[in-house]
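# Quick one, what's the 3D model for this:
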Amino acid sequence: MEKETLDTLEYDKIRAMLEARAGSILGKEKARAILPSSDFDEVAELLHETEEAVRLSAFSSPPLGGIFDIRESLAKAGRGAVLDLGDFTDLLSTMHAMRAVKHFFKEMELDVPIVKEQARGIEILGQLERRLENSIDMHGNMLDDASVELSRIRRELRSGNRRAKEQMEAILHRTEYQKFFQDAIITQRGERNVIPIKQEYRQSFPGIVHDQSASGATLFIEPLALVDLNNDLKQLALAEKNEMQRILRLLSQAVGENSSILKEKCTILAHLDFIFARAKLAAAMQATKPALNREGRTKLVAARHPLIEASKVVPIDLALGKSYHMLLVTGPNTGGKTVSLKTLGLFALMVQSGCYIPAAAGSEISVYPSIYTVIGDEQSIEQSLSTFSAHMSHMVKLLERAERADLLLIDEIGAGTDPEEGAALAMAILEQFLARGTSTIVTTHYSELKTFAFTREGIENACVEFDVETLRPTYRLLTGMPGASNAFAISRRLGLSEAAILRAQQFIKADHAQFEKVVNQLESEKLMYEQRNADILERQQRVTKLEEKTLALKAEIQEKKEQMLKKARQESAALVRRTRQEAEEIIKSLKAQFDDLGIESRRRAMQEAREKLQEAAERSRTGLIPGKAYKEKIDMKKLAVGDIVYVRKLDQKATVLKIQGANIEVQLGSLKTYVKAGDCRFVERAGKEPLATGGKKRGRGAGTLLQKTANLHREIDVRGLMVDEAEQVIGKFLDDAVIGGLGQVLIIHGKGTGALRKGVHDYLKHHKSVARYNFADMSEGGTGATLVDLQ
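Presented below is the predicted three-dimensional model:
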């Protein structure tokens, strides 16, 4: 690509965006040096790399931190030079990054074969890495364990320094020396431990003078008793320095032996870093991957210029190379013609650099061997001869260089000279490009070129939209129609008299006026059809979403229905099994307790109990829930005292004691309460109590007991009752449960404010039949129900 093209399309700003998103110096350097490729296979490979990085970045990003530019250190080590500790720290950090990146891609299960293959090429130099880790820490300090000799020297140094400090402190604390000290401190001069002594006591304090203060009042003296020890420490320090230098020399030699391998692996890290920089740029731009082709076919859908602020950019649709390979764009100044040209040109450069483009899905772009631009700042009204000369010189070069597969972007062709001559030259030049089949986008103000485009195959008119009402451009690109000049409409809106406008219209040719009228009519009709198509599309999308939502809701309801029915049948079957088992146990107990009197009555009662259990089992199989079998509403005209009704709120049968308007007083065991007739269902009419002998009475009592046992539920629901009402209902329920032989019952009180739950627990705490109570399991209601063990 020509440098002039890259500069005109501001490609450097894209490179700067990539550089900012690279994590290492090597990656940033690669971003600065990137150039668009003209090879189709190479571009396809670059886009595949970016695609894998985008897909991988949605889940996790590789650990590319800690990578340093170690090329200079590797070069020094390769020449036999000794590296310093800082060089080794950067080397070690980069080698750790290599290991982390290789491990990351080895463990990655996502299908990203290209980047995985590149990461597989990173060779881990484990022996060298361990050697560096055993010699240098993360802060750039040499470790004691770097060698046996270094460990011994440092151990003796620490021991000698400790003895020297102890002896110095002993001198500082001696009473007879206190008046000699200028300050009772230990300091250093020339790497020797000294004490500041007053000048007048020089002869009284034995030692070697190493320095004196600026005034001469203080001498820095090394005590004579420490001279030999300090000499030993000095020798140990020199030995430590020599040993460290020896270790650095050996480590540098080891790095030099592997410098070519390390340099190659750094190149891989830099390339991976740059690939993920492209992925980050794609995410920041909300960009997509376009389809590629070699045929010069380009289709951009909702394309946004990447260098215009996202809140201000207007997306454009642009097509080229299918039914036509030349597009002639007309319209007013500052209407967006040049931006349309630059958008396509910059998109081509980005794609050929391996980047995604900020356009909607379904976009397609050709790989162009060369891209040529003739785009200048044509905003001045006056055009000089030099401007035209420069423009025509560019045209001559394009005619010499441009080939069929190239892309030409020409702004204001033929401008800067007489309009008629400029239009004629423009048509002659465009005819040559048209004959070659070169992909070309041209902007112009010449009306003659609009007619030229209508009369030639392979060229299409386009315009940038202009709102005459607001006198502002919309920046939309409309393909298929030329742009009107709008000069008369704009002048009329700005207040020019109608007479002047009519006179101006007389001056222009009739065919031109007719042409402008046709253009305006075509533009209006196209806008109308676009609006209709948009409305139809919106309706179709809305209907599709509603259909999907309806199907999903229907499936959800069906699934919930099946789950509820299945759960109800399971609970009913489990309840019937438990009740049958408990009833059989009661029957066995009664058989053992009663004598031979009333055998027939007991058998009859047992048979009735079994029939009721069979009926409950049948209801569970058919999906009926207890209490739902009573459906007949109460007829207040026929209701009489003594009738049996079913109270839905308490899930129990009751006897009618008194009728008061719409309310009735009923008796449930020992509990008497008022309920609304509408909350009850009719069960059976009042019956007469038959006279019987004592034996028969016993049989009747046994039958009643069995009937109660058969109808007894393991659980009771007191939600909606007041605390005192709930206590009465629970008291009767617990008595019946104890008589029925139940060992455990469930009281459903709900969560609500917690007042009913507290009242129920207070009542259970003092009930003589309650052994213990706890909240139920989550499957039975959790804190909204209490499980009671009976004694």
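
# drop to CA atoms for contacts and neighbour counts, all remaining ones
Noted.

# List the buried residues of stretch 157-174.
Burial within stretch 157-174, assessed by neighbour count using 16 or more other C-alpha atoms under 10 Å, is assigned to 157, 160, 164, 167-168, 171-172.

# Please generate a structure for the following sequence too, so the two can be compared:
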Amino acid sequence: MNGKTLRVLEYNKVIKNLKEFAVSEKGSESIESLKPISSRARIEILLKETDEAVRMLLSNGTIPLEGFYELSYILKKAKINSILSLKDLMQIGATLRVIKSVRKYCEEINTMEKFNIIDTLVSSLEEISDLEKEISRCILSEEELADNASDELFSVRRQINRKNQNIKEKLSSMLTSPTYQKYLQDQIITIRQDRYVLPIKLEYRSNVAGIVHDQSSTGATLFIEPMAVVEMNNDLKKLKLQEIAEVERILRDFTLQVASYYDELSYNYETLIQLDVIFAKGKYALNINAVCPKLNDALYFNLIKARHPLIDAESVVASDIYLGEKFNTLVITGPNTGGKTVVLKTVGLMCLMVQTGLFIPVNDQSSICIYENIFADIGDEQSIEQSLSTFSSHMTNIVDIVKHKVDKTLVLLDELGAGTDPTEGAALAMAILDYLHSGDVSTIVTTHYSELKQYAITQDNVENASVEFNVETLSPTYKLLIGIPGKSNAFEISKSLGLNYEIIENSKKYLSNENIKFEDILHDIEKRNKETEQNYYEAIKNREKSESFLQELEVEKQRIIEKQKNVELIAKQNALKILEDANEQALQIIKEMNQIKTRAKNSYTGELEELKRDLKEKENKLIVEISKETPQHNKSSKPFKPGDRVLVTSLNQKGYIIKVNADNSALVELGIMKSKVNIRDIVHVDEQEVAKKNYSRSGVQSKSKNIQTSIDVRGMNSEEVIMDVEKFIDDAYLSNLAQITIIHGKGTGVLRQAIQILLKKNKHVSEFRLGGFHEGGIGATIVTLK
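Alright, predicted model coming up:
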């Protein structure tokens, strides 16, 4: 397609708007490279893709494509065995999770709908669950590998933690030692060159045996590694080297695993980009309220209620534009700023969009054809550098169009013949139209020349059109009227701008009688056309009302028929049920009569009565025994609610109701224990007893109101953390908090790992993640409660 045509028709602006709907950078780049094509088979596939995307978006919302990463470089690294970083692996894991979400999204869509193309693409995506699970299990962040990534790593890190603790204990004992206290500049343990040291005053250097690693800026302090910890520091250094080696080994194994899935991951990545482009087209179509027009091979288009896609939807004026069935050349006339150029750009842009696989803002009954070439000469592109005038610039473009003219071509010419002598310009314009008209070419031109209006009237396959102008308000309506030539309205516009009336009247004498009569005829035609159009729309409106009324009558008729059928069916079903019930009753009576006969023969009535008395006596005895052992309590008629103080009779324990379930059970907190019990096994505790022990429901509520949204467990050991965090989660859950923060610090990661294991098992936790940049980073865990 001609590059200049794409520019003057502002195709690049449509592509820029389309890019806004892509979720990935690579998808945006793919959209930027889109160009119109002329293969009908390929265009139909592209339009089918967009159609499926629109229907999917309408039925199931936005597809979850956000979050996949650019994998080309990462996969190339893996292929050449260049060790992947934790960040690389996290991006692969995130992309695999997107694939899982996309597959789930498509599975949830109504199976009655057909989405052949997108279903094929999505079903071809491979989830590679084993790799995704391993990445999620082993990698905590872009900078941290989980301790349980391997047994060796877990063992080494445990030894590092133990060694760190031993060194700190040794140095702490030196800090508190009376012998060393006078040597110390500060009572702190610090690190220099990755080794633990003490800050020693310069004058006591000879009193402390050890290695000097650094000196303060003033020179008054030496950072000395005491000989007592040198060997331990050496051991710690070795352990850290082992840790680095093990991390590198794990990453190398991951790299090999990714390389083994190179083809699958590459295909997945390319497919996600393709889906991103397809759904961007669908979102853009919905955004501009566009539809898919019907394609035809007859070289004509009929754009009903066409709207320029780059003009605001609230201000754009829709027009019916058609060409090719009865005429293949359209001459548009009318005043300046009336919308003639907008019509040219609308037609050209609609064709380019369809041939790119995009929907267009028209009525869904519209039809369009596919052009091999589209040429446009729009606007004044005079060039001072090339010494080209307006006329020369236009003619240069037209020469190029004529030179490359082939069949199935659309030509759009703005102000044909302008910029030179009107007589010669009009003659040249008509000759150009003759040449284009002779081939299989569709042509739309705009002009001010009256000669071209008359040309369109006299020539076959050529039709006039105009942009409507309201003479009363002296403003354009931007509506296209095909079949009616337009007036320039120069006299009316000049008069409205304040030109002297005498000058306007004097100018009319320079017009020929033929021109005056022609303009008067145009005015009369335009007036009658408005009346005819108004009558036409009223007739359509009346017809639609009649059709709607007939449809309502038909629907009512069908409803009555269906209702009658339902009544008959119900009557038959009731009659059948009556017969069945009668038969059942008859069979039951016969059965009972047979049983009476049997009992009369055997006469076991006395024995049965004796057995019944024995059972009753045992039941009464059991009830007495149970009542003696069970404490008596006054049951309340009040319903049970969270926070109520109750007694669990089966356990003889008192506690608080945490939650009342729909299955007539309740979750009760009994000290540090929680138990699920039946409602029948609990009773309200007497209010006086509650007052004695200073317990009340309001106390529970006040506790809930004062609950904090975060807990700081830094400095605690794992056992303390587990108890405090569990209690904190329970309190937060009872207080209906949606999200809480657990501050554990960065440290060695032991507390964070213990907390994450706890969170995975806690039934109140919906999900959790490490803190963001402003949330404490890896030193905090953000928890979302159910």
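
# before we move on, the earlier item: identify, from the buried residues of stretch 157-174 of the first structure, the entry nearest to G190 of the first structure.
Taking C-alpha to C-alpha as the measure, G190 of the first structure sits nearest to A164 out of those, at 15.9 Å.

# any idea how far E240 of the first structure is from the closest one?
18 Å (C-alpha to C-alpha, to the nearest Å).

# still on that earlier bit, dump the buried residues of stretch 157-174 of the first structure to JSON lines, plus distance to D145 of the first structure.
Below are those laid out as JSON lines (distance: C-alpha to C-alpha, whole Å):
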{"residue": "L157", "distance to D145 of the first structure": "15"}
{"residue": "G160", "distance to D145 of the first structure": "19"}
{"residue": "A164", "distance to D145 of the first structure": "25"}
{"residue": "Q167", "distance to D145 of the first structure": "29"}
{"residue": "M168", "distance to D145 of the first structure": "30"}
{"residue": "I171", "distance to D145 of the first structure": "35"}
{"residue": "L172", "distance to D145 of the first structure": "36"}
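
# For the aligned residue in the second structure for Y324 of the first structure, which non-adjacent residue is closest in space?
Alignment note: Y324 of the first structure maps to F327 in the second structure; criterion TM-score structural alignment. Nearest residue to F327 of the second structure, sequence neighbours excluded (C-alpha to C-alpha, 6 or more residues apart in numbering): N461, at 3.9 Å.

# Also E325 of the second structure?
Y300 (5.9 Å).

# What's the match for the one you found in the first structure?
Aligned against the first structure by TM-score structural alignment, Y300 of the second structure finds its counterpart in R297.

# wait, what's in contact with the residue lying farthest from the centre of the second structure?
For the second structure, the C-alpha lying farthest from the average C-alpha position belongs to K601; by C-alpha atoms, centre = their mean, that distance is 80.8 Å. Residues touching K601 of the second structure, when contacts are defined by C-alpha atoms under 8 Å, 6 or more residues apart in numbering, are absent altogether.

# Secondary structure class of it, three-state.
Of the three states, K601 of the second structure takes helix under DSSP: H, G, I helix; E, B strand; the rest coil.

# Which residue in the first structure aligns with it?
The criterion is TM-score structural alignment: under it, K601 of the second structure has no aligned partner in the first structure.

# what does the one 10 residues further on give?
Following TM-score structural alignment, no counterpart is assigned to L611 of the second structure within the first structure.

# do the same with S466 of the second structure
S466 of the second structure maps onto C463 in the first structure, by TM-score structural alignment.

# May I ask you to confirm that its match belongs to a strand?
Yes: applying three-state DSSP, one finds C463 of the first structure inside a strand.

# State the distance from it to T443 of the first structure.
9 Å.

# Repeat that for D789 of the first structure.
Using C-alpha to C-alpha, we find D789 of the first structure at a distance of 91 Å from T443 of the first structure.
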